[in-house]
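> Okay, sequence plus prediction incoming.
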Amino acid sequence: MSEPSTTSLLWASPTRPRRGPRPRVSLDEIVATGVRIADAEGLDAASMQRVADELGLTKMALYRYVPGRAELVELMIDSAMGSAPTTLEGLWRGRLEAWAIAMRDVFSAHRWLLVAAVGPRPFGPNELGWSEAGLGAIAGLPLSAAEQLDTLAVIGAQVRGLVAQTVEDDVEARLGAALAETLAAHAATYPRAAAAFGAVGATEGGERERAPEFGLDRILDGIEAFLARRLADE
C-alpha cells in the first residue's frame, strides 16, 4: 500500500493509521504537539523523535500516522494558520486591513511560520482559505486576476517583514540604546541619524508602536492611488 501524499493528508485528515492495532493518538494530536513545540522552541525542535517522545510513542510508531517530517510540517502549517476571517465588512480598504492584521496576529503567535510557510508546497484548506478571504476583501475592484494576487503578495510580504523585525520587543528602542554612545560621539558627522534615533528612544509608545500600522497604511494609500488613476483613465 502506498504512503499517503501530503495533499491527501492535508485535505482528508485521517484520524487513524492505515494498519496495525488501535491508535493511541490521533493525527490531530500529533500535529497539535508539533505546533506547540515549534511555538515554544522553534521549528527545528519539532522533530519526529521529539513529537513521538511527547506523545509517549516510538518514532517508528509515528510513521504509521504521517510519512515523514516534511509532511508533518505541512500539516503543522495549515493547523497553525487556522481559519481565515470570514466577517470582513465595510469598504475594500477596511476589509483588506482587517485581513492583514488577522494574518499578522497568526504569524506573531507562530513565528516559525516565517521560515516554514515559504516556497512551492502543498496548500491545505486553511492556508488556501486565507487567499480566498483576501481575494474576497478586494472583490469588485478594477484589478486583473494577476493584480489581485500581487496585491495580496505585497500585503503578505509587509506583514511577514514586520513580524520578522519584532522577534524581540522594542527592537528600535534597543537599537537606539546600543547606538546612543556612538551617535553622541559622532553627532556632528551623522546629525540626521543622531536626531532620528534620539527621537525614537525618547518616544514612549505613540509613533514607535504605530510602525506596523504606518507601513500598512502607506501600502493601502498606494493601492488607493493606483485605483484612482485607473478609474480616471477609463
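That came in fine, so what should we check first?

> Please count neighbours and contacts with C-alpha atoms only from this point.
Fine.

> isn't S47 right up against A70?
No - in this structure, S47 is not within contact of A70 by C-alpha atoms under 8 Å, at 9.9 Å.

> Looking at these two, which is more packed in?
In this view S47 and A70 are compared by other C-alpha atoms under 10 Å, and S47 has more residues nearby, 19 against 13.

> For that one, list the residues it contacts.
If a contact means C-alpha atoms under 8 Å, 6 or more residues apart in numbering, then S47 has 34, 69 as its contacts.

> let's see 7 Å
S47 makes contact with R69, according to C-alpha atoms under 7 Å, 6 or more residues apart in numbering.

> measure it to R69 for me?
Using C-alpha to C-alpha, to the nearest Å, we find S47 at a distance of 7 Å from R69.

> repeat for A100
When distances are taken as C-alpha to C-alpha, A100 and R69 turn out to be 29 Å apart.

> These two: who's more crowded?
A100 (19 against 14).

> can you map out the helices along this structure?
Under the criterion DSSP state H, helices of the chain are mapped to 6-12, 27-41, 48-55, 59-62, 69-81, 92-109, 113-116, 125-137, 145-165, 171-185, 191-202, 206-209, 211-233.

> And here is the other one:
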Amino acid sequence: MTTEYSGTGDPRRSLELLWGVKEPPRRGPKPRLTAEKIVRTAIEVADAEGLDALSMRRIAEALGVSPMSIYTYVPGKAELIDVMVDRAFGELTPPRHGSWRERLDHIARENWALYHRHPWLLQITMTRPPMGPNTIEKYEFELRAVDGLGLTDLEMDAVVALVTGFAESAARTSVNAAEAERRTGMTDEEWWEACAPFLDRFVNEEDYPLGTRVGTAAGQEYHASVAPARAFEFGLARVLDGIEVLINSR
C-alpha cells in the first residue's frame, strides 16, 4: 500500500485551498469545475478504489475533464491530500455533554468510525497535520473534553493524542483484517481451518502450554486470530482507566 504524508506540498498553496482563499476568477457562466468539487471527487475515488488508485488523471476521468484542467484549481497531489484529510475531519461530531470519560469515549468512537468510512486516511502519515478549519476545530473540541480537570496544557495535549492515537491504531488493525479477507477470499475462520492440520503436528500443549490454552480459548471465542471490535472496546476502557488515574492524582 502507498504511504502518503500530509504537509509535504507547498504550504501557502495548501493553506489557500484549505481556507478557500483563492479560486480562479471567472466571468460569464458558472465554471464546470471548482476546487471543492475536485476534492469531493478525490474522496469518492479514494473511498471506492483506495489511495493507491488516486491520481490527477483518475480524478479527471471521474469528472470527465482533462487532467490539465485539474491543475487550474489544485496545484498537485500533495496539496490535494491535505484538503482531503481536512474535509474528512469535518465529518466528526464533538461531544455535547457528559462526564470527561463519556466525552473521550465519544471522541475515540468518532475517530474509529471515521477511519472505517475512509480507510485511506490510515495510509497518510500526519506528523505535519493539514492546518485547515476542520483539523483545528477537531483539536479544539478534543481539548475541551479534558478542560477544567486540573491537567496541565501539555497533559491535555498528551491525553488527546493518546485517545486519538489508540483509535487510529485499533482502526488500522480492523481495516487490515478486512483487507486480508478481501485479498485472500478467505475468512479468518476458513484460514485457521486450513492451517489447523499442520499446526496440530507441530504445536502441542506440552511445549506451549500457555499459548495452547489461551489461544484455544481466544480462537473458540473469536473464530479468528484477532477480534478488532472487541480489542477496541477492551483497549479503550483500559486507556480511559489510565487517564482516570492521572486525573485523580491531581
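Received, thanks. Keep in mind it's a predicted model, so treat the numbers as computed, not measured.

> Superposed, what's their TM-score?
A TM-score of 0.86 describes the superposed chains when it is computed by TM-score structural alignment, normalised by the length of structure 1; 226 aligned residues with a C-alpha RMSD of 2.6 Å.

> still on that earlier bit, R19 of structure 1 is nearest to which of the helices of structure 1?
helix 59-62 (10.9 Å; C-alpha to C-alpha).

> What mean distance separates the closest one from the matching residues in structure 2?
For helix 59-62 of structure 1, the mean distance to aligned residues of structure 2 following superposition is 0.8 Å (mean C-alpha distance after the TM-score superposition for structure 1).

> Could you name the helices and strands sitting against that helix?
Applying 3 or more C-alpha pairs under 7 Å, 6 or more residues apart in numbering; DSSP states H and E, we find helix 59-62 of structure 1 packed against helix 48-55.

> how close does the counterpart of P31 of structure 2 in structure 1 get to P17 of structure 1?
Residue mapping for P31 of structure 2 onto structure 1 gives P23, with TM-score structural alignment as the criterion. Distance, P23 of structure 1 to P17 of structure 1, by C-alpha to C-alpha: 7 Å.

> who touches both of these two?
Taking C-alpha under 7 Å, 6+ apart as the contact criterion, no residue touches both P23 of structure 1 and P17.

> Looking at those two, which one has more neighbours?
P17 (19 against 15).

> Surely that one touches L62?
No - assessed by C-alpha atoms under 7 Å, P17 of structure 1 is found out of contact with L62, at 9.3 Å.

> number of nearby residues for T182 of structure 1?
11.

> Tell me how far the counterpart of E102 of structure 2 in structure 1 lies from I37 of structure 1.
Residue correspondence, TM-score structural alignment: E102 of structure 2 in this structure matches G94 in structure 1. Here the distance between G94 of structure 1 and I37 of structure 1 works out to 35 Å (C-alpha to C-alpha).

> if you count what's nearby, which of these two comes out ahead?
Between G94 of structure 1 and I37, I37 has the larger neighbour count (other C-alpha under 10 Å), namely 18 against 14.

> residue contacts, whichever residue in structure 2 pairs up with that one?
Matched to structure 2 by TM-score structural alignment, I37 of structure 1 sits across from V45. Under the criterion of C-alpha under 7 Å, 6+ apart, the neighbours of V45 of structure 2 are L54.

> hmm, back to that, tell me the most buried of the helices of structure 1?
Highest mean neighbour count of the helices of structure 1: helix 69-81, a mean of 21 (counted as mean count of other C-alpha atoms under 10 Å).

> residues in structure 2 aligned with it?
Helix 69-81 of structure 1 lines up with residues 77-89 of structure 2 when matched by TM-score structural alignment.

> Give me the most central residue, structure 1.
For structure 1, the residue whose C-alpha lies nearest the mean C-alpha position (C-alpha atoms, centre = their mean) is F107; its distance is 3.4 Å.
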